[in-house]
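Asker: please work out how this folds:
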Amino acid sequence: MPAGSAPQGPLCPGTAHRIFTGAPVPEGSDAVVMQEDVVRDGDFVVLNRAVHPAQHIRFAGEEREAGSALVPPGVLLGPREIAASAAAGQDCVAVRPRLRLAILTSGDEVRESGSDLSEGEIWDVNAPMLQAALTSPATEIVDIVHVADNPGAVLRAIAALVPRVDLLVTCGGVSVGEEDHMKQVIHALGGETLFSGVALKPGKPVTLGRVGNCHWLGLPGNPLSAFVTWQLFGKPLLQVLSGVARSAVPRRMVVLNEAVSHKAGRCEIRPARLCGPDMQGRDRVICEPGLNSARIASLHATDGLLFLPSEVDHLPQGSLVEFQPFYD
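Answerer: I've put the predicted structure just below:
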């Protein structure tokens, strides 16, 4: 009996029928014996080992009861979830709409990466970095805009973007300088600030706010600061707004391969590279001796973020320090 065919009739007690993998078992059969364990002798079969009831038989509905949840709400659909749905005959599942996003960078000195630079100008790192970070099956990047450090230009750009998106991510303009206009513009548009400023280095000015139905995440303008604050605040925010059920952040304790010093008073976060286990099997990490929030060229060679506690200014070699791997 090949797979996909219907049984031709019931099996009588003491009889056997040849069957292929995946075929439905005839009524009256209670076990399947692998071909390797059977010797055929004319119209008889000889079994080489004992047979147990239900052996090699899959019963309809044995994996899940009717009405039970296959994939709970808040789970991102991947190959495993889609396989489970397909196995239950679900060719269509209900999903949330993609989150609409916009990226707004600012700065008179910032130019598109790869363009010719004049004196005092720099290439834009934040826009392409954030575009890569925000791109996923759960998101739709509606627009990427750059504006000069001018309050009128910033206000016009944000006013045009806010009605079109669920989350606006800006870079720059959230500190306390004369050319930092983001917070004032958000308030001028009737928005609110949920928090502004954190005791972290880099990333102290990071700000979260809301204008109507649009959430706003204001990242610092320095590229490393923008990257770190996106990892710590942006990714969890994106999960919440996308409806993804949040899991615990995968932080763990690691061992410093070299002594590290920093200025106490704020938790300092440094990109770090794993360099193998120590004699006790604990992961060791190594990081740059200092922190410069504008330097980002070596970021690709790191594996996660190292958290240097605020209450100490020196950590000797072998110290246990909190580490958060980069995660998708």
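Asker: can we go C-alpha only for contacts and neighbour counts from here?
Answerer: OK.
Asker: quickly find the element holding H187.
Answerer: Element membership of H187 [criterion: DSSP states H and E] is helix 182-188.
Asker: run through who's touching that helix.
Answerer: Outside helix 182-188, the residues that touch it by C-alpha atoms under 8 Å, 6 or more residues apart in numbering are 151, 154-155, 172-174, 192-193, 209-211, 218.
Asker: show me what the helix or strand following it is packed against.
Answerer: Following helix 182-188 in sequence order, the next helix or strand is strand 192-196 (DSSP H and E). With contacts defined as 3 or more C-alpha pairs under 8 Å, 6 or more residues apart in numbering; DSSP states H and E, the packing partners of strand 192-196 are helix 182-188, strand 207-211.
Asker: out of those, deepest packed?
Answerer: strand 207-211 (a mean of 21; mean count of other C-alpha atoms under 10 Å).
Asker: L219 against A226, yeah?
Answerer: Yes - shown here, L219 and A226 form a contact pair, counting by C-alpha atoms under 8 Å, at 5.3 Å.
Asker: between the two, which contacts overlap?
Answerer: 171, 203.
Asker: the two: who's more crowded?
Answerer: Higher neighbour count among L219 and A226: L219, with 30 against 26, using other C-alpha atoms under 10 Å.
Asker: D116 versus the more buried one, what's the distance?
Answerer: Computed as C-alpha to C-alpha, to the nearest Å, the L219 to D116 distance reads 26 Å.
Asker: same thing with V240?
Answerer: Separation of V240 from D116 (C-alpha to C-alpha) stands at 40 Å.
Asker: the two: who's more crowded?
Answerer: Comparing V240 with D116 by other C-alpha under 10 Å, the one with more neighbours is V240, at 13 against 10.
Asker: wouldn't the more buried one be in contact with R246 here?
Answerer: Yes - taking contacts as C-alpha under 8 Å, V240 lies within contact range of R246: 7.2 Å.
Asker: M1: what's its closest spatial neighbour, skipping adjacent residues?
Answerer: In this structure, M1 finds its nearest non-sequential neighbour in I19, 4.5 Å apart by C-alpha to C-alpha, 6 or more residues apart in numbering.
Asker: now do the contacts for that neighbour.
Answerer: 1-2, 25.
Asker: one more sequence to fold, the one below, so I can look at both together:
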Amino acid sequence: MTATDWDKARSLAYEAGRAAAGPVETVPLAVADGRTLAEPLVTLTDLPAFPTSSIDGWAVRGAGPWRPVGRILAGGTADPLTGDGTCVEIATGAMVPVGADALIRVEESARDAAGLVSGTPRPAPEWRLPGDEAHRGEELLPAGTPVDPAVLGMAATCGYDTIPVRPQPRAALLVFGDELLTSGPPGDGRVRDSLGPLVPAWLRRSGATVDPAAVRGPVQDTLEAHIEAIRHGLAVADVVCTTGGTMHGPVDHLHPALEALGADYIVNTVAVRPGFPMLLARVPGPDGRPKFLAGLPGNPQSAVIALVSLVAPLLAGLQGRGLPTLPLVTVAAPVRGRGGDTHLALAALGHDGRATPTGHAVSSMLRGLAGAHGFVVIGPDSQAAAGDTVPFLPLPLLPGERP
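Answerer: Next up is the predicted model:
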């Protein structure tokens, strides 16, 4: 079996998700955070929609001094200023009246005993004109933009009450392995399951929803138990992740289970180290749209590499988002290659943005992962010297989180 090139595997996972992206949903702004725009966000009117004062002060017409004839507050409609030598008191955010020649700041004005206003306008106009920010019909954000608080505020500013978004993919996790403990310290030949807590959290950071009831395990090491658990996962989720069983050992039942369920492989093993025995398969869904199973290796770091290599691109495609372009970083120390495979090497980013490889990076360990921000990507048949620039694959982050 020939392993798929890592870059190619990442693209195949993304395209599979993109082809299966769910239909457009229209939801209120209050529940749209974390979703993805299904259509461009277009202005419904000029922004601002009317001439808007940037100051507290006076809107004046003609030469001064000026006689006050009224007041305009934010939210009110301004009557025109029709007479030279007149003015109105105006608040920040209020509509500038037709006929006004200038605005004068309140702190730069004075009133005499007769109540007349005097002052000198600044050279630059102190109001925003319609269309200063955007014109009606202008595209502000493209389809595929993740919805965050800033996007919600922009949509509200434009006058939207609801916005069209893509559905959030539902994910499930099945933990395979009779040797796993779900509580307490490891011992007596058994190890603690670390992926049950870890995987759902990073699935959520990649845009999926994960119901706690959709996390099951350890699943008994029999073919029948594997098939039943996978069927249950596919019934409640769009993407099922499994841990372990991706090879062909005596208790590795994942491949026979996929065959029994009529699945076809999108990717079956990837030329990447750590993480080689990973897979992504498509399973027919009851409504004609496919569902997916991602087989993650049992070693914790390898499982995370499978998550960021196959599952995160798949979820991006399912949400209608773009496949993220990998940023470039400078490595602070040499990073070896792994022959003809891509090497994803754990690294932490310093304040200067340079990437330093972490220790404890064996695929069975999580200590190095806990102090890392992502992986430096060393291509096949290459290596990196200190000072070289290489691609960087970040670990998934929640909005607002920073490396």
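Asker: export the contacts of I19 of the first structure to TSV and tack on secondary structure, distance to P10 of the first structure and neighbour count?
Answerer: Output for the contacts of I19 of the first structure, formatted as TSV (DSSP: H, G, I helix; E, B strand; the rest coil; distance: C-alpha to C-alpha, whole Å; neighbours: other C-alpha atoms under 10 Å):
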residue	secondary structure	distance to P10 of the first structure	neighbour count
M1	coil	13	17
P2	coil	16	13
V25	coil	9	24
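Asker: and those residues as JSON lines, adding distance to A87 of the first structure?
Answerer: Listed next are these as JSON lines, based on distance: C-alpha to C-alpha, whole Å:
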{"residue": "M1", "distance to A87 of the first structure": "23"}
{"residue": "P2", "distance to A87 of the first structure": "20"}
{"residue": "V25", "distance to A87 of the first structure": "19"}
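Asker: out of those residues, who's nearest G74 of the first structure?
Answerer: Nearest to G74 of the first structure, judged by C-alpha to C-alpha, of the contacts of I19 of the first structure is V25 at 38.3 Å.
Asker: counterpart of that closest one over in the second structure?
Answerer: Mapped onto the second structure by TM-score structural alignment, V25 of the first structure lines up with V96.
Asker: hmm, who's touching stretch 202-209 of the first structure?
Answerer: Outside stretch 202-209 of the first structure, the residues that touch it by C-alpha under 8 Å, 6+ apart are 174-175, 186, 191-198, 215-220, 224-226, 228-229, 268-269, 293.
Asker: after superposition, how close is the helix holding H187 of the first structure to the second structure?
Answerer: On superposition with the second structure, the mean distance recorded for helix 182-188 of the first structure (mean C-alpha distance after the TM-score superposition for the first structure) is 1.4 Å.
Asker: quick one: distance of that helix to the chain centre.
Answerer: Computed by C-alpha atoms, centre = their mean, to the nearest Å, the separation of helix 182-188 of the first structure from the middle of its chain amounts to 30 Å.
Asker: what range does it cover in the second structure?
Answerer: With TM-score structural alignment applied, helix 182-188 of the first structure matches the range 254-260 in the second structure.
Asker: for H226 of the second structure, give me its contacts.
Answerer: Contacts for H226 of the second structure (C-alpha under 8 Å, 6+ apart) come out as 219-220, 253-254, 257.
Asker: one more time with 6 Å, if that's ok
Answerer: By C-alpha atoms under 6 Å, 6 or more residues apart in numbering, H226 of the second structure lies in contact with nothing.
Asker: do G190 of the first structure as well
Answerer: Taking C-alpha under 6 Å, 6+ apart, one finds nothing in contact with G190 of the first structure.
Asker: how does it look with 7 Å?
Answerer: Listed by C-alpha atoms under 7 Å, 6 or more residues apart in numbering, the contact set of G190 of the first structure reads V211.
Asker: likewise for the one 10 residues further on?
Answerer: L200 of the first structure makes contact with 266-268 under the criterion C-alpha under 7 Å, 6+ apart.
Asker: and it, what pairs with it in the second structure?
Answerer: Under TM-score structural alignment, L200 of the first structure pairs with V272 in the second structure.
Asker: for that match, which non-adjacent residue is spatially closest?
Answerer: Leaving aside its chain neighbours, V272 of the second structure sits nearest to T342 (4.6 Å; criterion: C-alpha to C-alpha, 6+ apart).
Asker: does the one you found sit in a helix, a strand or a coil?
Answerer: Under DSSP: H, G, I helix; E, B strand; the rest coil, the three-state class of T342 of the second structure is strand.
Asker: I'd like the distance between whatever residue of the first structure lines up with it and G74 of the first structure.
Answerer: By TM-score structural alignment, T342 of the second structure lines up with C267 in the first structure. From C267 of the first structure over to G74 of the first structure the distance is 32 Å, taken as C-alpha to C-alpha.
Asker: the more surrounded of the two?
Answerer: Between C267 of the first structure and G74, counted using other C-alpha under 10 Å, C267 has the larger neighbour count: 20 against 15.
Asker: what sits closest to the residue nearest the centre of the second structure if chain neighbours are left out?
Answerer: Centroid-nearest residue in the second structure, with C-alpha atoms, centre = their mean: P146, separated by 5.5 Å. In space, and not counting its chain neighbours, P146 of the second structure is closest to T36: 4.4 Å by C-alpha to C-alpha, 6+ apart.
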